[in-house]
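Participant: Everything below, folded, please.
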Amino acid sequence: MIQALKILFVEDLPEDLELAKRKIKSCGIIFESFLAENEDDYLKGLYEFKPDIIISDYMLPEFDGMRALELALTYNSNMPFIILTGSMNEEIAVEAMKAGATDYILKEHISRLPFAIREAIDSKKAMVEKKIAMDALKSMSDIIQQSPFSVISTSLEGIITSWNKGAERIFGYTSEEALGKNISLLYHEDDLDILNNDIIEPLLSKEYNQIQTRLVRKGGEVFIGSLSLWVVKDRAGKTVEMVGYTYDITKEVEAEEALETSEKMYRLLAENTQDCIWSMDMDLVFTYSNHSVYDILGFLPEEWIGSNLKDHCDEENYMKMLESIRLGLQKAPNSEGICFQVEVLNKEGHAVPVEIIGKIIFDKNGAPVSIQGNSRDITKRVETENALKESEERLELALRVSEHGFWVWDLDEDDFYFNPQSYMMLGYENNEVPMSIDTWSKLMHPDDRKNVMPEIIDSVNERRPFNFEMRMAANSGDWIWVLAKGNTFNLKSGKHWAIGTLVDITESKKAEEQMLLAKIAAEEANRCKNELLANMNHELRTPLNSIIGFSDVLLDGSLGMINEEQEKYLRLMNNDGHRLLSLINHVLDLSQIESDGITLHFSNFDPVLVAENVMEATETLARKKNIKTCISIGKNIGTITADADKFREILYNIIENALKFTPENGNIIVVMNRRNDEIEVSVQDTGIGIAEKDRERIFDAFVQVDGSNTRQYGGAGLGLVLVREYLKMHNGCIRVESKTGKGSKFIFRMPVYPIKKEMSDFESPVRSSICSPDSQHRYQPPKP
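Facilitator: Sure thing, here's the model as predicted:
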């Protein structure tokens, strides 16, 4: 967008003003105007309208063009000023031009006005650019002259063409003594070959050279100098001069400081540092800026120079900068500089956080003459600081919400910090007790202090995490259980901290105590149960054995013949005795399993023979219900190593269970196969089946699918429980496939030789020995 030219008209005739505006518009000049007919309006136009050019009549009733010219030049010596008058003799025109007018035009030649305006604006621009260039050149020249380093330039033949005060201080020659001499004057006579071969020739070929060499002062003193050299080219790109700066690096510490300072100055001035280097006068108008002002704020140096500090910030930041300048003036003239952070507006009007380092420059009389410094874009640093602050606030809020205590232990200073939650946990006000390890150690229960504190100290010294439970004295006098967690960290700053949390676990500890008491009570009840069952083993089996034994004697007729009715009752007595004895045996076996009182007796046997034996034992029951049973044996079954009695009981209970729940005229099929290192046996019946919801319950003690008082099928519900437990003891498993009314299929697997219990994958007390229908073999038994 083209910026409109601001024209201040000094005119009392409206028709002449309108004619001038039309002529200017007809030439395509876009402008804004302000009319002044007297001196007050004119001053208002100068300081508020801020014109780019003034077009004034020579004579007005209350004002005249020469007075307007005088005020304009006082306002700005470079202000373009054109006198536009109806009549003017040559003498008056010469006087006006001598007084500083840019041009004069007779109204009868008003068509020349647009061209005069353009010439005046271009002339002003050229003068401003020239002044900027001259000021920059003078500023650079002043910097070079005041530099503590030797800055010397030579012709291509090595003749010294410039010599600053730093060179005079380092080498001892005045400029009058050095100018016009050959640069070899400054080198040791033994290093002249180095001067040509290692310094000048590489400089001319690479256009830059940096080297350390011996140099000689005026008095003959030899010292080590660090040289930084570069070439200067004309507009045609031809090398015309060699320039370099030198400093004494004889003293190592002074050399390092000098090198750092020189490199900073070189990069700031010659390599366009990222920091914006600037200077301003005491009216806060910028007089110099390097190109980095464009990188930071988007202004070209020529746009920045001449602007006022107030134009680049809001009121708050402007007042902050004025305050910093005021403090610098108070410390005059020995101020070491000022450093502060503000927000500056970029060219688009957005705020940019910058860090400003500046210093007020005073003249010989102690009067401030300028302010010099540099500005650095700290957007990323501010964003990082804000993110860190936000992170700290989130952490504080999280700790506050969690109600956890938080502590930090500075291991280097042995200082402690506890957050308010740590004090509240024990009933104290914030900072009510001293922040020290000794104080908090005294709050521990004596037993815990004796055991836990050494462990905490060792963990911190060994830089490993720790996790301890301890009792601490609350303000109320009660003991509070606290979980202390922490770890040790080596920070990037080199510090060593231990950081952790405190959690009140009093309620969970009380719950643990209740659970422990309940466990003790349960173990005591279980012990009493085992003692009762052990007594039952003797007290119940002894009379049952007598009942079964004597009924057998009476039935075999050895004591005489009995009638049919007597035989019927004796057989009922005998059968019920056997059933009761079986139930007692099952209960006792289950009790022994729960108390780990059963020991397996391993032997090598043929499982097929055991299966056939079981089939024979259950044949009577099968015939009573007219149930057909058969067994299918796979190839290469071989022998297995297990407890043969337990294997027989497993198979017997499953087949007996199948016979019990299979109606008359049903079928039962037993299939035995060997699969890798396991034997798999399935018992399939055509019985009543098992609902899906009951397939796991049937392996629980004293559970019947039909639990009513009028159930059709007998039994105490212990047979399948023992099957599962015996299989677990062998690291085996069992599963069921069934549909209600369609029969059931029980499949169990067990290793063909023993496997240690800790190698088993089945650990659940309820489901550990129940096989999944699609489970795969997961054992890794040792080789026999």
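Participant: C-alpha from now on. contacts and neighbour counts both.
Facilitator: Fine.
Participant: counting contacts, what elements does the strand or helix carrying E383 pack onto?
Facilitator: Secondary-structure element containing E383, defined by DSSP states H and E: helix 379-402. The contact analysis (3 or more C-alpha pairs under 8 Å, 6 or more residues apart in numbering; DSSP states H and E) places helix 379-402 against strand 351-362.
Participant: contacting residues around the strand it packs on?
Facilitator: The contact list for strand 351-362 (C-alpha atoms under 8 Å, 6 or more residues apart in numbering) reads 297, 325, 328-329, 333, 335-346, 368-379, 382.
Participant: Now do the buried residues in the helix or strand following that strand.
Facilitator: Going down the chain from strand 351-362, the next helix or strand is strand 368-377, by DSSP H and E. Neighbour-count burial for strand 368-377 flags P368, S370, I371, Q372, G373, N374, S375, R376, D377 (criterion: 16 or more other C-alpha atoms under 10 Å).
Participant: With respect to M319, which of these is nearest?
Facilitator: Nearest to M319 out of those is I371 (C-alpha to C-alpha; 16.4 Å).
Participant: Quick check: the gap between that closest one and I277.
Facilitator: Distance of I371 to I277, given as C-alpha to C-alpha, to the nearest Å: 11 Å.
Participant: Also D556?
Facilitator: Distance from D556 to I277, by C-alpha to C-alpha: 126 Å.
Participant: Looking at these two now, which is surrounded by more residues?
Facilitator: A side-by-side neighbour count of D556 and I277, using other C-alpha atoms under 10 Å, places I277 first with 23 against 12.
Participant: Look up how far L502 lies from that one.
Facilitator: 52 Å.
Participant: residues contacting the nearest residue to G741 once chain neighbours are set aside?
Facilitator: Leaving aside its chain neighbours, G741 sits nearest to I688 (4.6 Å; criterion: C-alpha to C-alpha, 6 or more residues apart in numbering). By C-alpha under 8 Å, 6+ apart, the residues touching I688 are F661, T662, P663, T740, G741, K742, G743, S744.
Participant: Let's verify I688: helix, strand, or coil?
Facilitator: coil (DSSP: H, G, I helix; E, B strand; the rest coil).
Participant: Give me the most central residue, the protein.
Facilitator: S391 (9.7 Å; C-alpha atoms, centre = their mean).
Participant: and that residue, what does it touch?
Facilitator: S391 touches nothing, counting by C-alpha under 8 Å, 6+ apart.
Participant: I'd like to know how far it sits from E385.
Facilitator: S391 is 10 Å from E385, by C-alpha to C-alpha.
Participant: Second chain to compare with the first, below:
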Amino acid sequence: MNDTHYKILIVEDMPTDVELTKREVQKVLSNCTYRVVQTEEDFLKELTDFAPDIVLSDYSMPSFDGLTAVRLAKIHSPVTPVIIVTGSVDEETAVECMKSGAANYVIKEQIIRLGTAIIRALEDRKHNIERLIAQNALIESEARYKSLFNLSPVAIILQNADGIVIDVNETFTTIMGYSREEMVGNSIAKITPPEKIGQINTDLERIKRGGILKQETAGVRNDGEIVNVELIESNIILPNGADGIMTIIADITARKKYEQELIVAKETAEEMNRLKTSFLANMCHELRTPMTGIIGYSDLLSEDEFAPTVVEYAQVIHKSAKRLMDTLNLILDLSKIEADKLEISQFECDASEIVTESFNIFLSEAKRKNLTFELIKPPHRVPAIIDERVFSHICINLINNAVKFTTSGGVKVELGEVSTDQGKNLTLKVQDTGIGIAKHNQMLIFEEFRQVSEGIGRNFEGTGLGLTVTKKFVEKLKGEILLESEPGVGTTFTVIIPIELYSTKKENI
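Facilitator: Take a look at the predicted model:
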């Protein structure tokens, strides 16, 4: 054999026979270590301490015998082969030795056979060790599989290629209420609603062709309760090596219930929002009618023919009514947008004229606050296909916002045109030297009823709707609004609106 080192345990009480045995071993194994024992006690000790690769034992000794050595080796070292080497043995004794587990027996008169017997015994030992390793690996693998199978948080069904259940895990029994014994040998029709049973064979054929089936469906528990489940089915190789099908079942009843509750909650919220919008619109319409009268008569009372005190009071009434009317208009605009009833009329107009008119509205207020007030625009007409009314609201809201929040310095309004691959864009930039907006508040100001300064004691008037409505107006025109701001330095709003995107028609967006 090769140069592998072997440990040989010899059980013999005759020194001459020990040497005879060693000589025969050397003929087939060149690299060996030997231990020699004569008693059962020493034999057991060396089986553990020396861990021999093979035992060569005399059959009969004064205090020990080969048959006992065979039986002890089978108990304490099952893979270690024992060859009986004896002076003479009858057929009955030889049979008993082989039945007890001896690898072979050799008569000393035919000691030349010992080498062949050793080689065969060592080869058998090697094969036995390999088989035991494979068996242990299989046992460990099956144990791991069983552990994972039963501890899985989802239900698992194993079926053979014909769709017959061969095993279910513990989670399945918990979810579906069927015991393993009730499922094994049956089809999954047992847990399938009657109206879906006809689909089982179709699904089975699809899976056999290599498909993976994933679906949300219903399952029937043992008590008749219908549960919502998610199924994933695919081909697998079963533990016994045969083709099979694995079905993974997740109970999604709670998730489905939650989803349904979310849908109901969303629909309820949408209905409440619709009612709120409708109420606000109706309220604004109701208030606007008398407010128009108040503004009109306050204008009449502001004429010089009345006493100075009356004129002063009338101007206060007019200013307050105008402020309230502006608020009502903002709320009405917002309600129209939220109700998706804002009508967009797209016709060609002069954007420069719209910006100029919006700018002029605030000339007197800017002068009253001693602000520099500058308008920069192209020297020519700026044709644009947009909604004139909506664009005017955008201009007025942004300029009003800039003038209101600026106490010193000035406001600059700039109109421009930018060409892109998609067409022409209109740009409106409103820059002020007002209070500015911190980075963490810059998205907040576009929310409804929000201002950087909030509460009854805030420094500036307003509902917090102006920028909300402005942003929504810009979005209705398929544009975008950008914000750059720094506290104590000022704020710049930039609006970019496509001006060649629409045809000249009226549409409801």
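Participant: hang on, the earlier thing: following the helix holding E383 of structure 1, which helix or strand comes up?
Facilitator: strand 405-410.
Participant: what's the matching range in structure 2 for that following strand?
Facilitator: Under TM-score structural alignment, the match for strand 405-410 of structure 1 in structure 2 covers residues 155-160.
Participant: aligned partner of R579 of structure 1 in structure 2?
Facilitator: Match for R579 of structure 1 (TM-score structural alignment): R323.
Participant: Now for its match, how many residues are close by?
Facilitator: R323 of structure 2 has 14 neighbours, counted by other C-alpha under 10 Å.
Participant: Next: A384 of structure 2.
Facilitator: 23.
Participant: I'd say it and E353 touch.
Facilitator: No: the criterion here is C-alpha atoms under 8 Å, and A384 of structure 2 misses it with E353 at 11.0 Å.
Participant: re earlier: so which of the contacts of I688 of structure 1 sit within strands?
Facilitator: Members of the contacts of I688 of structure 1 lying in strands (criterion: DSSP state E): G743, S744.
Participant: State the pair within the contacts of I688 of structure 1 that is farthest apart.
Facilitator: Across the contacts of I688 of structure 1 (C-alpha to C-alpha), the longest gap, 13.5 Å, separates P663 and T740.
Participant: Distance of E461 of structure 2 relative to S320 of structure 2?
Facilitator: 12 Å.
Participant: ugh, wrong one, K126 of structure 2
Facilitator: Taking C-alpha to C-alpha, one finds K126 of structure 2 at 105 Å from S320 of structure 2.
Participant: How about A103 of structure 2?
Facilitator: A103 of structure 2 is 115 Å from S320 of structure 2, by C-alpha to C-alpha.
Participant: One more: V37 of structure 2?
Facilitator: 119 Å.
Participant: okay, those two: which has more neighbours?
Facilitator: V37 (17 against 14).
Participant: if I pick the residue nearest to the more buried one when sequence neighbours are not counted, what's in contact with it?
Facilitator: Closest residue to V37 of structure 2 in three dimensions, ignoring its sequence neighbours and counting by C-alpha to C-alpha, 6+ apart: V11, at 5.0 Å. Listed by C-alpha under 8 Å, 6+ apart, the contact set of V11 of structure 2 reads V36, V37, Q38, F43, V55, L56, S57, D58, G66.
Participant: Just confirm the fourth one contacts V37, I think it does.
Facilitator: The reference is to F43 of structure 2. Yes: counting by C-alpha under 8 Å, V37 is a contact partner of F43 of structure 2 at 6.0 Å.
Participant: returning to what we had before: tell me which of the contacts of I688 of structure 1 is nearest to H496 of structure 1?
Facilitator: S744 (68.8 Å).
Participant: Counterpart of the closest one over in structure 2?
Facilitator: For S744 of structure 1, the aligned position in structure 2 is occupied by T491, per TM-score structural alignment.
Participant: Its match: how many residues sit nearby?
Facilitator: Neighbours of T491 of structure 2 (other C-alpha under 10 Å): 23.
Participant: now swap in the one 5 residues further on and tell me
Facilitator: The local packing of I496 of structure 2 (other C-alpha under 10 Å) involves 20 other residues.
Participant: Over to I547 of structure 1?
Facilitator: 17.
Participant: Could you find the counterpart of it in structure 2?
Facilitator: Checking with TM-score structural alignment, I547 of structure 1 has I294 as its match.
Participant: Secondary structure element holding the closest residue to its match other than its chain neighbours?
Facilitator: Residue nearest to I294 of structure 2 in three dimensions, not counting chain neighbours: A321, with 6.9 Å by C-alpha to C-alpha, 6+ apart. Per DSSP H and E, A321 of structure 2 falls inside helix 308-338.
Participant: If we go by neighbour counts, what in that helix is buried?
Facilitator: For helix 308-338 of structure 2, by 16+ other C-alpha under 10 Å, it's 310-311, 314-315, 317-318, 321-322, 324-337.
Participant: Then stretch 162-177 of structure 2?
Facilitator: For stretch 162-177 of structure 2, by 16+ other C-alpha under 10 Å, it's 163-173, 175-177.
Participant: ok so, going back, contacts only, for the nearest residue to the match of S744 of structure 1 once chain neighbours are set aside.
Facilitator: Closest residue to T491 of structure 2 in three dimensions, ignoring its sequence neighbours and counting by C-alpha to C-alpha, 6+ apart: S485, at 4.2 Å. Going by C-alpha under 8 Å, 6+ apart, S485 of structure 2 touches G436, I437, A438, K439, T491, T492.
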